[in-house]
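Trainee: here is my input, please return the structure:
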Amino acid sequence: MNGETQEMAQQKPALWTKQFVTLTLASFLLFLNLQMLLSTFSMHIKGNLSGEDIHVSLATSMFAVTAIIARLMTGRWIKRWSKDQVLTVGLLIAAASTALASLPSTIMPLLLIRALYGIGFGIGSTVIPTLVSQIIPPKRMGEGIGYFGLSTSLAMSIGPATGMLVMKEFGFTTLATLGAGAVICMFPMLYISGTYLRSRKNKGTQQMPEALAKVEEETANQQEQSSKRSIWRFSNYFPAMLNALLSITYSGLLSFIAVYGEELRLPQVGLFFLFNALTILLVRPIAGKIFDRRGPILVLIPSAIFVTASMLVLSYTTNMGMLIVSALLYGIGFGSIQPTLQAWMLRSASKEEYGDVNGMFYNSTDVGVSIGAILLGVIVTFTSYDMMYRLSSIFMIIFLLAIVWYVWKRKKS
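Mentor: Have a look, this model is predicted:
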């Protein structure tokens, strides 16, 4: 009996380590900070600064562009300094720029602060997932990324609703302070858990968690090997492209659902994100396990149909019942697609490539959000919010056609 237990333990290595839990919670706080403010900028810009829809789009795209640049540079910075030093600087920038966001009384300074925030967020959202992906057992990559991804998805769902509620009740200044506090809470949590790694340049007598110590030892030896192999392979950029298409639809929710709810006279439009969160909680771990056993296609096709249906229902919404149905459909689709695409990319990568691959994945999210903010903002300017959501479903149809093409290409080869 003991032999069978030991064999099962070997077959299923530990996932829920102290470092995994801590990094997952830290990721939640970082994305909670992002989502609380990102979803309310449309209300702040149009209500407090007398801005227009194009200014809302610019605030979203400015942040996304600098986040992409920061992610591209983070790999180089990690080579020069330790991960904990780079992460500390990134989190400090994110906290400071969040706290300053309520000060500008005109659009231009706010855009500059959002650009600065993108740098801090880009660093944090690259280093943390890289550390996580390096301590997840390879045999449980889909499951591990699925659970870790809950931090992002829950923040994407709870954050907007929380942000809207806080802003309506207490104002944007309180919201910015709360967002900065979420980032500051990450420092003691990461330090106490032992997740923070001290620089190897310091005197080397201190102890560090075994899994992360091994990562730090291997990194220096693997940097040279990883540079010889390009990450721009089909197995990486094809899932990243699909993620960008999905992120375009999410950009429309972040940028415009608050003002869309005001136009429809739905005072509790933030409930969209709450019901979205509930379905994500249910489907994300299940999607990860299906991926580990059956691969990505069985997850992606039905999930893309759910997102398409959600956009169409949202575009015809006239009451809270239809809004909730749209939220549930979107949660099922979005909560299944994102971890599947990320695990797909990581499964085909070597361990030393995890940092670059995670950077590519999150950059594809920001590319989609940036393109969506600008493109959907233009559509809104010339049509309406309901037409904009209707047309955004086209991107998921393209998503489905790309998957069908991939299946056909694989069978043919």
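
Trainee: all contacts plus neighbour counts: C-alpha atoms, from now on.
Mentor: Will do.

Trainee: now do the strands in the stretch 251-400 of the chain.
Mentor: Here the stretch 251-400 of the chain has no strands by DSSP state E, counting those that start in this stretch.

Trainee: can you give me the helices for it?
Mentor: For the stretch 251-400 of the chain, helices defined by DSSP state H, counting those that start in this stretch occupy the ranges 271-294, 297-315, 320-347, 354-382, 385-412.

Trainee: out of the ones you listed, which is closest to residue 69?
Mentor: Residue 69 sits nearest to helix 354-382 of all those, at 8.8 Å, using C-alpha to C-alpha.

Trainee: between helix 320-347 and that closest one, find me the angle.
Mentor: Using axes from the mean of the first three to the mean of the last three C-alpha atoms, to 10 degrees, the inter-axis angle of helix 354-382 relative to helix 320-347 is 150 degrees.

Trainee: next, the angle from helix 354-382 to helix 385-412.
Mentor: 140 degrees.

Trainee: who are the packing partners of the helix or strand hosting residue 84?
Mentor: In the assignment (DSSP states H and E), residue 84 maps to helix 83-100. When contacts are defined as 3 or more C-alpha pairs under 8 Å, 6 or more residues apart in numbering; DSSP states H and E, helix 83-100 sits against helix 53-80, helix 107-135, helix 172-184.

Trainee: what's the closest of those to residue 253?
Mentor: Ranking those by proximity to residue 253 (C-alpha to C-alpha) places helix 53-80 first, at 11.9 Å.

Trainee: and that closest one with helix 107-135, angle?
Mentor: Going by the same axes, to 10 degrees, helix 53-80 makes 40 degrees with helix 107-135.

Trainee: helices or strands next to helix 53-80 in the packing?
Mentor: Against helix 53-80 (3+ C-alpha pairs under 8 Å, 6+ apart) you get helix 41-43, helix 83-100, helix 107-135, helix 234-264, helix 354-382.

Trainee: using JSON lines, please lay out the ones you listed together with mean neighbour count and distance to residue 294.
Mentor: Shown next, in JSON lines, are these (neighbours: other C-alpha atoms under 10 Å; distance: least, C-alpha to C-alpha, whole Å):
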{"stretch": "helix 41-43", "mean neighbour count": "24", "distance to residue 294": "40"}
{"stretch": "helix 83-100", "mean neighbour count": "21", "distance to residue 294": "35"}
{"stretch": "helix 107-135", "mean neighbour count": "23", "distance to residue 294": "21"}
{"stretch": "helix 234-264", "mean neighbour count": "22", "distance to residue 294": "17"}
{"stretch": "helix 354-382", "mean neighbour count": "23", "distance to residue 294": "22"}
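
Trainee: in CSV, list the ones you listed along with distance to residue 75.
Mentor: Shown next, in CSV, are the helices and strands packed on helix 53-80 (distance: least, C-alpha to C-alpha, whole Å):
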stretch, distance to residue 75
helix 41-43, 30
helix 83-100, 10
helix 107-135, 9
helix 234-264, 17
helix 354-382, 7
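
Trainee: and the angle from the host helix or strand of residue 224 to helix 83-100?
Mentor: Secondary structure from DSSP H and E places residue 224 in helix 210-227. Angle, helix 210-227 to helix 83-100, by the same axes, to 10 degrees: 90 degrees.

Trainee: another sequence for comparison is provided below:
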Amino acid sequence: MKQTSIWTKDFFTISFINFIIYLVYYLLIVIIAEYSMTEIGASPSQAGLASGIFIIGALIARMLTGIKINQYGEKKVLLIGLIIYSFMGLGYFFAHHIFTLLIVRFIHGFGFGIASVATGTMVAKIIPANKRGEGIGFYTLSTTLASAVGPLLGIFLIHRYSFNHLIGLAVSVLLLALIATLVTKFSLPTKHSSETPQTKKHHFFEKKVLLISFIGACMGIAYSSIVSFISPYTADINLSKAGSLFFIVYSLAILCSRPIAGYIMDRYNENIIMIPSFLLFSLGLYVFSAASSAIAIFVAAAFIGIGFGTFFSSSQTIAIKSVSEERIGLATSTFLAIMDIGVGVGPFVLGGLVTMTGYRNIYLLMAFLILVILAFYLIFNKKILNK
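Mentor: The predicted structure follows:
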């Protein structure tokens, strides 16, 4: 009998595994820059690279995994990714020099990239075709939940326990995901792609979504300033406690705004959501740059959550609407891969600027960058929307 329900054992298992994959990512991303500077003696630029090189490893892995996943099977690829992701975590125990830490971060990100592509592919295949939008919506809540719990847990633990305790927790939960994958028999289609390496190598990117992807990369750079430097910045302005709650408010804002934004966008047009998302993200960064109280941190978190959160889902929708149905997968991978470049390069570039400008001016600069990108979006609006 054909499966018609979203709520299956496979769906819950894959969502649980995806939650852990992203939990570990967010657990480490908010504290790795501060750890690099305080414990290893890295410069702000090196600390930014230590943060961003993880995403670069993930980006390379995602591009390669997209080609190989149908050849080897989703579960096998997921196991490979989780093995790398889990056991490379042990490398942090021995990373006492910035060069060693960079190697560990890159390979750790590579494992993350493999595993996250595998879970995304698996869940798309087990959700009934007529409920795919609804199913993917619920599935991505696992990522949103991880983005709330991970930073909160990371900042809480790093100020009360050692970095090694935090790494021990990360490796332990990844081993749970690995065990869950090993013991679960997923009901997945066994059809494999008939494309040859010759045809595949020319299909890494979808040209129609390059402009919106470029905008996504710029927004990713701005967002990376938050995830990479929130811990040292809030410590510098004596608001560490408020900073530890930032991503809770941020995630609640996303959970409340995304369904409304999607409803409005479907019934009206893209610009009615996209333009406010730029403005709110920029406003949030401005408030964050000038923060002197916990209230200001929370207000900034809400604006950034609504702004960046609605931008991400809406711009991905624009990318999907720009292509024919058979190219939706390629459009999605193009958008996410290019956005990853922004998130990965951002910490390194901004880390170099921090020494010259300070944290407050970095966030002010990012607020201005968003307004420049908004102008770019309006100038090339018809081309971006393929109208």
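
Trainee: any idea what the TM-score is?
Mentor: Aligned and superposed, the two chains score 0.88 in TM-score terms (TM-score structural alignment, normalised by the length of structure 2); 383 aligned residues with a C-alpha RMSD of 2.8 Å.

Trainee: of the helices of the stretch 251-400 of structure 1, which is nearest residue 228 of structure 1?
Mentor: Among the helices of the stretch 251-400 of structure 1, the nearest to residue 228 of structure 1 by C-alpha to C-alpha is helix 354-382 (12.8 Å).

Trainee: what's the mean distance for that closest one versus structure 2?
Mentor: Compared with structure 2 after the fit, helix 354-382 of structure 1 shows a mean deviation of 2.3 Å (mean C-alpha distance after the TM-score superposition for structure 1).

Trainee: and that helix, how far from the chain's centre?
Mentor: 11 Å (C-alpha atoms, centre = their mean, to the nearest Å).

Trainee: show where stretch 165-183 of structure 1 falls in structure 2, residue numbers please.
Mentor: On structure 2, the counterpart of stretch 165-183 of structure 1 by TM-score structural alignment is residues 156-174.

Trainee: quick one: contacts of that stretch?
Mentor: For stretch 156-174 of structure 2, the surrounding residues in contact (C-alpha atoms under 8 Å, 6 or more residues apart in numbering) are 20-21, 24, 27, 31, 35, 82, 85-87, 89-90, 92-93, 154, 244.

Trainee: now with 7 Å?
Mentor: Residues from elsewhere that reach stretch 156-174 of structure 2, judged by C-alpha atoms under 7 Å, 6 or more residues apart in numbering: 20, 24, 86, 89, 93, 244.

Trainee: cool, stretch 363-376 of structure 2 as well?
Mentor: The contact list for stretch 363-376 of structure 2 (C-alpha under 7 Å, 6+ apart) reads 215, 219, 222, 278, 282, 283, 285, 286, 289.

Trainee: chain neighbours aside, what residue packs nearest to the second one?
Mentor: In this case it means residue 219 of structure 2. Residue nearest to residue 219 of structure 2 in three dimensions, not counting chain neighbours: residue 370, with 6.9 Å by C-alpha to C-alpha, 6 or more residues apart in numbering.

Trainee: what does the one you found align to in structure 1?
Mentor: In structure 1, the residue equivalent to residue 370 of structure 2 is residue 396, according to TM-score structural alignment.

Trainee: ok, its match to residue 37 of structure 1 distance?
Mentor: 26 Å (C-alpha to C-alpha, to the nearest Å).

Trainee: cool, residue 10 of structure 1 as well?
Mentor: Residue 10 of structure 1 is 44 Å from residue 37 of structure 1, by C-alpha to C-alpha.

Trainee: more neighbours: these two, which one.
Mentor: residue 37 (25 against 10; other C-alpha atoms under 10 Å).

Trainee: circling back: and the helices and strands packed on helix 83-100 of structure 1: which comes nearest residue 340 of structure 1?
Mentor: Smallest distance to residue 340 of structure 1 across those (C-alpha to C-alpha): 13.9 Å, for helix 107-135.

Trainee: picking that back up, between the contacts of stretch 363-376 of structure 2, which is nearest residue 53 of structure 2?
Mentor: The closest of the contacts of stretch 363-376 of structure 2, once distances to residue 53 of structure 2 are taken by C-alpha to C-alpha, is residue 222, at 16.3 Å.

Trainee: what's the counterpart of that closest one in structure 1?
Mentor: So, by TM-score structural alignment, residue 222 of structure 2 is matched to residue 249.

Trainee: where's the closest residue to that match other than its chain neighbours relative to residue 371 of structure 1, distance?
Mentor: In this structure, residue 249 of structure 1 finds its nearest non-sequential neighbour in residue 392, 5.8 Å apart by C-alpha to C-alpha, 6+ apart. Applying C-alpha to C-alpha, one obtains 12 Å for the distance of residue 392 of structure 1 from residue 371 of structure 1.

Trainee: same question, residue 100 of structure 1
Mentor: 26 Å.

Trainee: same question for residue 25 of structure 1.
Mentor: In terms of C-alpha to C-alpha, residue 25 of structure 1 sits 29 Å off from residue 371 of structure 1.

Trainee: kindly report the same for residue 167 of structure 1.
Mentor: 26 Å.

Trainee: quick revisit: out of the helices and strands packed on helix 83-100 of structure 1, which comes closest to residue 267 of structure 1?
Mentor: Set against residue 267 of structure 1 and scored by C-alpha to C-alpha, these come closest in helix 172-184, at 17.8 Å.

Trainee: on average, how far is the closest one from the matching bit in structure 2?
Mentor: Once the two models are superposed, helix 172-184 of structure 1 sits on average 1.3 Å from its counterpart in structure 2 (mean C-alpha distance after the TM-score superposition for structure 1).

Trainee: residues contacting the nearest residue to residue 272 of structure 1 once chain neighbours are set aside?
Mentor: For residue 272 of structure 1, ignoring the flanking residues on the chain, the nearest one in space by C-alpha to C-alpha, 6+ apart is residue 327 at 5.1 Å. The contact partners of residue 327 of structure 1, by C-alpha under 7 Å, 6+ apart, come to 272, 273, 275, 276, 310.

Trainee: these two touch, right, residue 24 of structure 1 and residue 151?
Mentor: Yes - counting by C-alpha atoms under 7 Å, residue 151 is a contact partner of residue 24 of structure 1 at 6.0 Å.

Trainee: alignment lookup: residue 14 of structure 2 to structure 1.
Mentor: Residue 14 of structure 2 maps onto residue 23 in structure 1, by TM-score structural alignment.

Trainee: what about the aligned partner of residue 337 of structure 2 in structure 1, distance to residue 209 of structure 1?
Mentor: By TM-score structural alignment, residue 337 of structure 2 lines up with residue 363 in structure 1. From residue 363 of structure 1 across to residue 209 of structure 1, the span is 29 Å (C-alpha to C-alpha).
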